[in-house]
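J.: 3D model of this:
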Amino acid sequence: MAPTRLEEEKAEVVHADTLKTPDSDSTNNAEQGFQDEHAQSAAEKKLVRKISYTFLPLVTWIVMVQFADKSSLAISAVLGIYQDTGITGSQFSWLGSLFFLGYLIMQIPNQVLIQKFSIRRYLGVCIVVFGAVMLFTALAQTFAQLAALRFLLGFFEATCLPCLYIIVPHLYRREEQTFYFGIVTMCQGVGSVLGNLVAVGISQMGGERLGLEMWRWNHIIFGAITVLLGILCFFFLLDNPRSWMLRLTEEERHIVDKRTEDNAVIRSRKINYKHFLEALKEPRLYCIGLAAICINMQNGGLLVFSAQLIRTLGDFTPTESILLKIPGGVASTIFILGAAIVARRIRQIAYTGMVMCVISLSGVVVLAAVPHGSVKLLGYYLSWAMGGAGALYAAMVGTNVSGYSKKIFYNSVLVICSTLGSFIGPLVMLDHEAPRYTTGMVVYCVGNTVAFFCFLAARILMARENKRRIANPPEKKLDVTEGWTDQEDRSFIYKL
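T.: Next up, the predicted model:
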């Protein structure tokens, strides 16, 4: 049913209210009130539940298993890969980095392919392929074979998070997205726990089974699970709020139209290169990219060396080293989910991210300063607060960038820079500095500090633009179906 003139006037008054105060809590509250006006209806709450029940279970498993695949090398370090293949410590570091090199190279074609193909089918095929790579890794005998397979694993896994990062803003309202970006990122921590629990079971096999070493069974198990998930993704991943899987009623279709208008995400198969140029001119893009490098140097280094690092803290068996990794995954999950909930409650993405950087920095300082003992293990767990900061950078992009090509470009830059950081991270963990890895710890301390100030700078830039838009509101709100960017649509207010 078309809105009446009175309803249109009310909407205009409410919209004007959202633009009346400079960067302040009242601005955030007014904006939130406008966007939540329809979200308070029982029908929309039911729709959001339907979307979440359809989307989240499969996505949870995809992210969990994808992360377990990626971190399989760290577990293999204490399950016999050194002895079985004859690789050295420096070669192991290169295996950690080559994954991220493949991840990095794929981002350029991935940016085009995401826009050209159905996301669920494209992602489903890629998941099947990197599941097959995991299975073939179980057959590797030399460093060269492992290096090639790690590169291919990173190349095809590189499609996963960018696809999910573009789906979330398509399904959820802007004020909902911080929480759901947190859920997606949190699943990586849960994946760490899952991978370690499976590895504990494998470590109890006692040597080899059917002529295969323990580390090979780890790849076989997760490779088979990954292929199955790829097939399910191809047919059943929810990638569109109007999907047949939701069985929308007429009322729900109308609600979806309203939510799409709020999200400012209109899918287009045509690549708009002007969006790329606009993004490249924005200083916040470089803040987000630099922060992503800094965050993921630490995440990449500590992920690859986690089992070895823990083993040096005491006289632990391989099984005990794996078990002690589990609280790290739990800590990452708690920090990510906590950051998402707090940021949504107080409506402050950047400030919450800055707190996560401080907590992570304190953990790395402990790792650098304390030579050994349980306090050092506490520092290791605290360092995973950086996962919460990473989730909020993804949310910052999801909620504050509009225009489909521009959003894909921002997500690609975020993933490229994250991958570059993850590539560098293991390389600064110098073998001759074990077990303290002084150079790595110093680099990670600097990274936490830089990420802190990048949050602050991005917030200041967006707050200043909000003030300009509030002071000079547009006479007419642009039609979101035209695919305007956040720069072109002057009624677009950034979430800080």
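J.: when you work out contacts or count neighbours from here on, use the C-alpha atoms and nothing else.
T.: Fine.
J.: what segments of this structure are strands?
T.: All strands of the chain, identified by DSSP state E, fall at 208-209, 212-213.
J.: same question for stretch 105-123: list its buried residues.
T.: For stretch 105-123, burial by neighbour count (16 or more other CA atoms under 10 Å) applies to 105-107, 110-112, 114-115, 119-123.
J.: show me the residues you listed that map onto helices.
T.: Secondary structure from DSSP state H places 105-107, 110-112, 114-115, 119-123 of those in helices.
J.: let me have the residues you listed in CSV, adding distance to Glu433 as columns.
T.: Listed next are these as CSV, based on distance: CA to CA, whole Å:
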residue, distance to Glu433
Ile105, 30
Met106, 33
Gln107, 33
Asn110, 37
Gln111, 39
Val112, 42
Ile114, 42
Gln115, 45
Ile119, 44
Arg120, 45
Arg121, 46
Tyr122, 43
Leu123, 40
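J.: any idea how far the residue nearest to the spatial centre of the chain is from Leu248?
T.: The structure's the chain has its C-alpha centroid closest to Thr185; by CA atoms, centre = their mean the separation is 4.6 Å. The spacing between Thr185 and Leu248, counted by CA to CA, to the nearest Å, is 28 Å.
J.: Gln91: neighbour count?
T.: Using other CA atoms under 10 Å, Gln91 has 16 other residues around it.
J.: got it, and Leu6?
T.: 9.
J.: next: the one 5 residues further on.
T.: Burial of Ala11 is recorded as 14 neighbouring residues (other CA under 10 Å).
J.: need the contact list for it.
T.: Applying CA atoms under 8 Å, 6 or more residues apart in numbering to Ala11 gives no contacts.
J.: in contact with Arg173, which residues?
T.: 259-260, 262-263.
J.: Gly182 contacts Ala389, doesn't it?
T.: No: using CA atoms under 8 Å, Gly182 is not in contact with Ala389; the gap is 9.9 Å.
J.: these two: which is more packed in?
T.: Neighbour totals were compared for Gly182 and Ala389, and Ala389 leads with 33 against 27 (other CA under 10 Å).
J.: compare with the first, here's sequence two:
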Amino acid sequence: MTSPEEHQATESSTGSLDAKVALGKTPSSLSQPQYVTLEKYTDAHAADHALDHDVAAIAHELQAEALQPTPTELRSVLRKIDLLMMPMMCCVYTLTFLDKTTTNYAHLLGFQNDLQFSGADYSWLGSIFYFGYLFATPVHGILFQKLPLGRYLAACIILWGTVLALHAAAFNYAGLVVCRLFLGIFEAAVTPGFIMITGRFYRRNEQVSRTAIWFSCNGWAQILGGLVAYGVLMQPSGSLPVWREMFIILGGVTILLGIVVLAFFPSSPETFKLLSHREKLIAVERIRENQTGLHNKKFKWYQLREAFLDPRLYLLFFCILTLDVANGGTSNFGSAIISSLGYNKKITALLGMATGLSEVVAVIIMVLIARWTKTRSIPGIACLLVAILGASMMVGLPASQANAKVAGYAMVMFFAMPTLLLYATLSSSVGGETKKVTFNAVFSLGYAAGNIIGPQTYRASEAPNYPSAKAAMLACLCVGGVFYVALFIYHSIENKRRDRLYPIESAKEQNATQELSDLTDWERKSFRYPL
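T.: A predicted model of the protein is given here:
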């Protein structure tokens, strides 16, 4: 099995596609997978391939200086990027998961009784968040390309923190619905934004581990949420219901974090304030080998068309949709699932932490398998099999075996690992800014759709055991696994086709201009997909 890192050599200096692009010309036709038809390119596409002014200046400077950073300089730049980016991304992602699942903890704290709404209404609270997510995703995708990504993310964080705090002011079900809708709108920017940021700052072989670091905060958020719920339950009742206090506190913390992100979070390597000029050049030099470009603000219709002609777009969409049916249910009904096994509220809060710990352990296991096998497919499949086994335990074991069913529920959390690996794959397997934005948007639509469907499988008439919901979870995990395997089979077939048509010796990349150009993965003969 050939890794992408082994195919970093690219096109030759005469007649290569990238060389023509660098000269402001366009090829008469584009080599595509033999099973996909795409119309021939015309001279009108010359402007489409032009670099943004700032990116072109960086590419010119890299060539003029013939930059050859030492291993020590490369490690120093990576360390500075990690020290700033990873803590902030982890904090944001922790609050992203914690804030959108606050209704799970508020349910445990009695807000359903206080606001007097039904079990069916509670299911819709879980779904309405993702309707907001669904509607906002295309808008975020367009604005990601047009605006500075770091500042845009910061604005969304501040706005969602404000909306979260306003949950405390909801005195009826309608007010709560409005708050959940807008929370979904603003939170929808975070995950696709982080996928793009990871691709802009990290090499291919670094992206799985860095994505794993910030994605693991889903697990830490569940642990933190369980501690918060348990701590609140231990406190004597005051004049303000404890669930309202929780919303105010978490909303305030989110707003403060958004201000920090606004002040320090960079949009791309060349805007990283804590790096010197040479270090910024080195940061860009590091990611040239990704062959996915740097960034480009011009929306390109041919890349949009190419994205919708790419079969991987549909494999990714249906894979994330089916996997996140499970996520939509467990995120909103986790406490209900555990309490239905006979545990009181305090024990339920503590056992809810076990699912978070399971996810953290799953991340560690996944990263170890990925490093050992040097693949993304094998660790994802292994973790998905664990999740399917856990769901089978939830469905098949009798109610008398409560501890075993809780263990099965914790094992279900392994389903998040294929999702994590799909995030890393998105950041490293799609070239061209508009094509990347399109893939991110469609992927997020699938994520939202799955999370809308998930809570609806929990019928109030089947409470508290929800047998149909558990069966639906098991079925969706199995179907999602089929799409996951199909994606990487497609990658393998396409890599072999490219190896046959474009041997390594005929694929020498020219310079920084070509490597940072806004070309898609279909346009780069040297591009190889992660396996």
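J.: just give the TM-score of the two.
T.: Remark: TM-score between the superposed chains equals 0.90 [TM-score structural alignment, normalised by the length of structure 1]; 465 aligned residues with a CA RMSD of 1.9 Å.
J.: tell me which of the contacts of Arg173 of structure 1 fall in helices.
T.: Assigned to helices by DSSP H, the following of the contacts of Arg173 of structure 1 qualify: 259-260, 262-263.
J.: who wins on neighbours among the residues you listed?
T.: Ranking these using other CA under 10 Å puts Asn263 first, with 24 neighbours.
J.: and the gap between Ile460 of structure 1 and Ser90 of structure 1?
T.: The gap separating Ile460 of structure 1 from Ser90 of structure 1 is 42 Å, by CA to CA.
J.: before we move on, what about Thr159 of structure 1?
T.: Distance from Thr159 of structure 1 to Ser90 of structure 1, by CA to CA: 28 Å.
J.: and those two? Which one has more around it.
T.: A direct count of neighbours by other CA under 10 Å for Thr159 of structure 1 and Ser90 places Thr159 higher, at 26 against 15.
J.: what sits against that one?
T.: Contact partners of Thr159 of structure 1, counting by CA under 8 Å, 6+ apart, are 106-107, 110, 123, 126.
J.: that one maps to what in structure 2?
T.: When structure 2 is aligned by TM-score structural alignment, Thr159 of structure 1 is paired with Ala189.
J.: its match and Phe317 of structure 2, how far apart?
T.: Here the criterion is CA to CA. By it, Ala189 of structure 2 lies 18 Å from Phe317 of structure 2.
J.: give me the number of residues near the aligned partner of Lys436 of structure 2 in structure 1?
T.: Under the alignment (TM-score structural alignment), Lys436 of structure 2 pairs with Lys407 in structure 1. Residues contacting Lys407 of structure 1 under the criterion other CA under 10 Å number 25.
J.: pretty sure Lys407 of structure 1 is touching Val401, no?
T.: Yes: with contact defined as CA under 8 Å, Lys407 of structure 1 counts as touching Val401 (5.7 Å).
J.: so what corresponds to Thr352 of structure 1 in structure 2?
T.: In structure 2, the residue paired with Thr352 of structure 1 is Pro379, using TM-score structural alignment.
J.: please apply the same query to Gln204 of structure 1.
T.: Checking with TM-score structural alignment, Gln204 of structure 1 has Met234 as its match.
J.: neighbours around that match, how many?
T.: When neighbours are counted by other CA under 10 Å, Met234 of structure 2 registers 10.
J.: how much space between it and Val363 of structure 2?
T.: 31 Å.
J.: which ones are touching the counterpart of Ala449 of structure 2 in structure 1?
T.: Aligning on TM-score structural alignment places Ala449 of structure 2 opposite Leu420 in structure 1. Leu420 of structure 1 sits next to 100-101, 104, 293, 296-297 when contact means CA under 8 Å, 6+ apart.
J.: now, the residues you listed that are in helices?
T.: Mapping the contacts of Leu420 of structure 1 onto helices (DSSP H) picks out 100-101, 104, 293, 296-297.
J.: which residues in the stretch 151-300 of structure 1 form helices?
T.: Using DSSP state H, counting those that start in this stretch, the helices of the stretch 151-300 of structure 1 run over 160-171, 174-203, 214-236, 250-263, 273-280, 283-311.
J.: wait, which of those is closest to Trp384 of structure 1?
T.: Nearest to Trp384 of structure 1 among the helices of the stretch 151-300 of structure 1 is helix 283-311 (7.7 Å), distances taken as CA to CA.
J.: the aligned partner of Ala138 of structure 1 in structure 2: neighbour count?
T.: By TM-score structural alignment, Ala138 of structure 1 lines up with Ala168 in structure 2. Counted by other CA under 10 Å, the residues lying close to Ala168 of structure 2 total 22.
J.: same check, this time on the one 10 residues further on
T.: Other residues within reach of Val178 of structure 2 by the criterion other CA under 10 Å amount to 17.
J.: in structure 1, what residue corresponds to it?
T.: Using TM-score structural alignment, Val178 of structure 2 sits opposite Ala148 in structure 1.
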